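Chemist: Got a predicted model here, sequence first, then my questions.
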Amino acid sequence: MNGSRLIAVCLGLLLSLSWPGLAQAETLPSPIASGDRCLMAVQQERYDDAIAACTQAINRAVDSQTEAADYRLSRGLAFYRSGHFAEAIADNSQVLANHSDDYRAYYNRGLVHVALHSFGDAIADFDQAVALASDPMSLTDIYDDRGLAKLMAAQPQAALRDFDQALAIDSNDTRALFNHGCACHQLGRLSDALADLNQVLALEPNHARTYLKRGVLRHGLGDRAGSLADLYQAADCAQAQGQPHLHHYILTLLHEWQTPRTLFG
């Protein structure tokens, strides 16, 4: 497998294999909305019910712009997670029309732009969210997702700076460490990438995708035994954790790497 193929696999991991907690749009509801069935339905991943309940709540909150904004953020989140991206953008944009300093709406809208591969728009929204947010843990998420948008836009050096910002807040942020490793991979800094992945596995020793990513890197470095060991470990973890698509992908890669090549002609 050549270097460009390895980078493609790295980007495939970023694009298709979601990290637990990755791109979790924020609602951060006020106490008024915290017990509402609209938000409850979002948390329970009943998105059609959430959209209906949030719409009713928005219509009833005509006298409270703040309360309506919370419900609209929740509905936008339900739209986003159910793949209705235009509606999600519309809800977050409406919140910003009434509350231009609400970093949550910028962040949530940025996530939708990432899903649409509109990385420039995503980065612009994340820039606004960074400027407005003050809570450290919220900033960690924003830096993580802005870095991911930059990485997916082939800006690995800029992405590294965002992941470094996230890690300065939380040195055990495994998502930032993983994506930092992917950025190092894009830049050809394979030793640094391996160090990042080793740190992820020290914190999450059963993380299937990190074993897979490390196996890909080891394969590119010519460490056949190490790469196969990582892929077998990744397959075991994926199967144990009920990730059939990831498990199938790893088995396919193992088969490809272990099948002798035949030369014709």
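Modeler: Noted; the coordinates are in hand.

Chemist: Going by C-alpha atoms from here, please, whenever you check contacts or count neighbours.
Modeler: Noted.

Chemist: Please, which helix or strand holds residue 181?
Modeler: helix 174-186 (DSSP states H and E).

Chemist: got a list of contacts for that helix?
Modeler: 7, 10-11, 14, 19, 22, 144, 148, 151, 156-157, 159-160, 163-164, 166-167, 190, 192-197, 199-200, 203-204, 210 (CA atoms under 8 Å, 6 or more residues apart in numbering).

Chemist: Cross the residues you listed against helices and list the overlap.
Modeler: 7, 10-11, 14, 144, 148, 151, 156-157, 159-160, 163-164, 166-167, 190, 192-197, 199-200, 203, 210 (DSSP state H).

Chemist: Show me how to select, in ChimeraX, the buried members of those residues.
Modeler: A single ChimeraX command selects the buried members of those (16 or more other CA atoms under 10 Å):
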select :7,10,11,14,144,148,151,156,157,159,160,163,164,166,167,190,192,193,194,196,197,199,200,210
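
Chemist: Tell me the helices and strands packed up against the strand or helix carrying residue 50.
Modeler: Assessed by DSSP H and E, residue 50 sits inside helix 47-60. Here helix 47-60 touches helix 37-43, helix 65-81, going by 3 or more CA pairs under 8 Å, 6 or more residues apart in numbering; DSSP states H and E.

Chemist: which of the ones you listed sits most buried?
Modeler: Mean neighbours per residue, mean count of other CA atoms under 10 Å, is largest over the helices and strands packed on helix 47-60 for helix 65-81, with a mean of 25.

Chemist: try this one next to it:
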Amino acid sequence: MNEAIGHFMQALRSIPDRNPTTLIPPGSDQPQLTANLMGIACHQLGRLADALVCYQQALTLKPHYSSALSNRGLALMALGDPEAARAAFQHALQLQPDFPEAHANLGTTFQEQDRYAEAEGCFRTAIKLDPHFARAWYNLGLALQAQGHYTEALQSLRQARGLDPTDPDAPLAESLILLLLGEDAAGWPLHEWRWQVEGVHPHGHPQPLWDGGDFSGKTLLLHCEQGFGDSIQFIRFVPWVKRKGGTVVVQCPPALYTLFLTMPGIDHLVTTAGTLPSCDLQVPLMSLPHLLRMTRATLPRSTPYLKMDARCPSFFQQQSIPPFHLKVGLSWRGNPKHKNDRNRSIDPHRFSRLWTLEGCTFIGLQKHPSASDLAAFAGCHRWIDPGSRLDDFAVTAAIIAQLDLVIAVDSAVIHLAGAMNHPAWVLLPKVPDWRWGAEGDDCPWYPSVRPFRQPRIGDWDAVIDQVFLQLIKKKKGA
């Protein structure tokens, strides 16, 4: 079957504009099977609309074809229509109740809509039908993690890893739970599986990977990966790398360039748009804790390691802010492309209770806020929006340095405040990203950052209530 799909993919690549159903050989003994396999080939090539055409042809030939229905559901999921996908999977299960793949696929539709208990039930049914179904074990692990059942999640992910040792998704997910729980010695080595995950792009540098040893007489390239916040968090390791010997070159996005000029230990800083000098070795920033054998106990917590550029002028010189006011920076959204952004970002209208506080001026730290977002501040009598000046993180750092407090969701802004050792409150979902820990009133990476955690999944109102009360206390103590 895989061989047939491969042949179809080759044919589709050679004739990209052709209706895929016309490639189905006439007189086939099982035309419905051929159409179904052609649909799978189209799906794997990203031709989702064509895949739906093929699955529909298979269903026209055989209306009770449960496999084609399930595959149709997968294509609909990929097209962003979980409701239609769910209907397809449920139809497949009506026809074939003992179809483990359809149960697992149905679970992913619930997972996509944060209905994790229902997703868990689907994955458990799939595993009961097929105990060797590695992907169902993996998805069960994710559903358990999303509900905060970390021990059970680890067990499921390890079961998936044992059944399919070549799949990178399970060890990577396991690493993130271990890091969340503070088990760094076990978590960081597994985190290296991220380079094998589909959609995670390799570093693209030809130099050999640094092994963490002495590199005296050589030049080592450190390059950023993933988001701005990750780069800000992991640039702290540069001085520890520098102690290993030779010349340290750091490559970063242009928006971080001026900010990173304040980082000690960098011999040569270049942007991703610039020309790199000759380098002997390379390493991604997020591999440094593994190579340096860092744990929660040995983690470098000395802050600030990033500072305001002294050349940046005072942001508030032109603002008339009463001297007794607390200047509070706000950021409510992270990167919208982040897979968990819907759980970690907050609708700014939820902050409206804060506008009733006397003696506070709120300053926007949100890059490119939408018109809808800005409308949330219509009732805030003391609100300042820096606008496009936030395109450069050095400017953001200069503004943060002049604030009394930063309040932000899990985003680059909170990482920057923490790296500057500036007072900050991070607003976290019930199941936070690994770097903030599963519980507690402190942040292991940033001593100046205080977490405010959801008591229940999705309950941002309780978080804002706590922020409101603590702002009153802070104002009284100002």
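Modeler: Ah, there it is. As the structure is a computational prediction, the values presented were derived from the model and not from experiment.

Chemist: where does the TM-score land?
Modeler: Remark: TM-score between the superposed chains equals 0.67 [TM-score structural alignment, normalised by the length of the first structure]; 218 aligned residues with a CA RMSD of 3.5 Å.

Chemist: so how far is residue 249 of the first structure from residue 110 of the first structure?
Modeler: 29 Å (CA to CA, to the nearest Å).

Chemist: can you list contacts of stretch 208-219 of the first structure?
Modeler: 1, 6, 9-10, 13, 17, 178, 190, 194, 197, 200-201, 224, 226-231, 233-238, 250.

Chemist: Stretch 15-30 of the second structure now?
Modeler: Here stretch 15-30 of the second structure makes contact (CA under 8 Å, 6+ apart) with 11, 12, 31, 34, 35, 38, 42, 50, 53, 54, 57.

Chemist: Taking these, tell me the two that lie furthest apart.
Modeler: 11 and 57 (18.5 Å; CA to CA).

Chemist: returning to that earlier point: residue 110 and residue 249 of the first structure: which has the busier surroundings?
Modeler: residue 110 (32 against 13; other CA atoms under 10 Å).

Chemist: Not counting sequence-adjacent ones, nearest residue to the aligned partner of that one in the second structure?
Modeler: In the second structure, the residue paired with residue 110 of the first structure is residue 73, using TM-score structural alignment. With sequence-adjacent residues excluded and distances taken as CA to CA, 6 or more residues apart in numbering, residue 73 of the second structure is closest to residue 85, at 4.0 Å.

Chemist: if I pick residue 142 of the first structure, what's in contact with it?
Modeler: Contacts for residue 142 of the first structure (CA under 8 Å, 6+ apart) come out as 107, 126, 129, 130.

Chemist: On the three-state scheme, the second one is what?
Modeler: For residue 126 of the first structure, the assignment made with DSSP: H, G, I helix; E, B strand; the rest coil gives helix.

Chemist: give me the element the counterpart of the residue nearest to residue 73 of the second structure in the first structure is part of.
Modeler: Using TM-score structural alignment, the equivalent of residue 85 of the second structure in the first structure is residue 122. Residue 122 of the first structure is part of helix 119-132, with elements assigned from DSSP H and E.

Chemist: how many neighbours does residue 97 of the first structure have?
Modeler: Residue 97 of the first structure: 11 neighbours (other CA under 10 Å).

Chemist: tell me the secondary structure for it?
Modeler: Judged by three-state DSSP, the three-state class of residue 97 of the first structure is helix.

Chemist: With residue 74 of the first structure as the reference, measure out to it.
Modeler: From residue 97 of the first structure to residue 74 of the first structure the distance is 16 Å (CA to CA).

Chemist: Next: residue 95 of the first structure.
Modeler: Separation of residue 95 of the first structure from residue 74 of the first structure (CA to CA) stands at 11 Å.

Chemist: again with residue 108 of the first structure
Modeler: Distance of residue 108 of the first structure to residue 74 of the first structure, computed by CA to CA: 10 Å.

Chemist: hey, what's in contact with both of the two?
Modeler: Counting by CA under 8 Å, 6+ apart, nothing touches both residue 108 of the first structure and residue 74.
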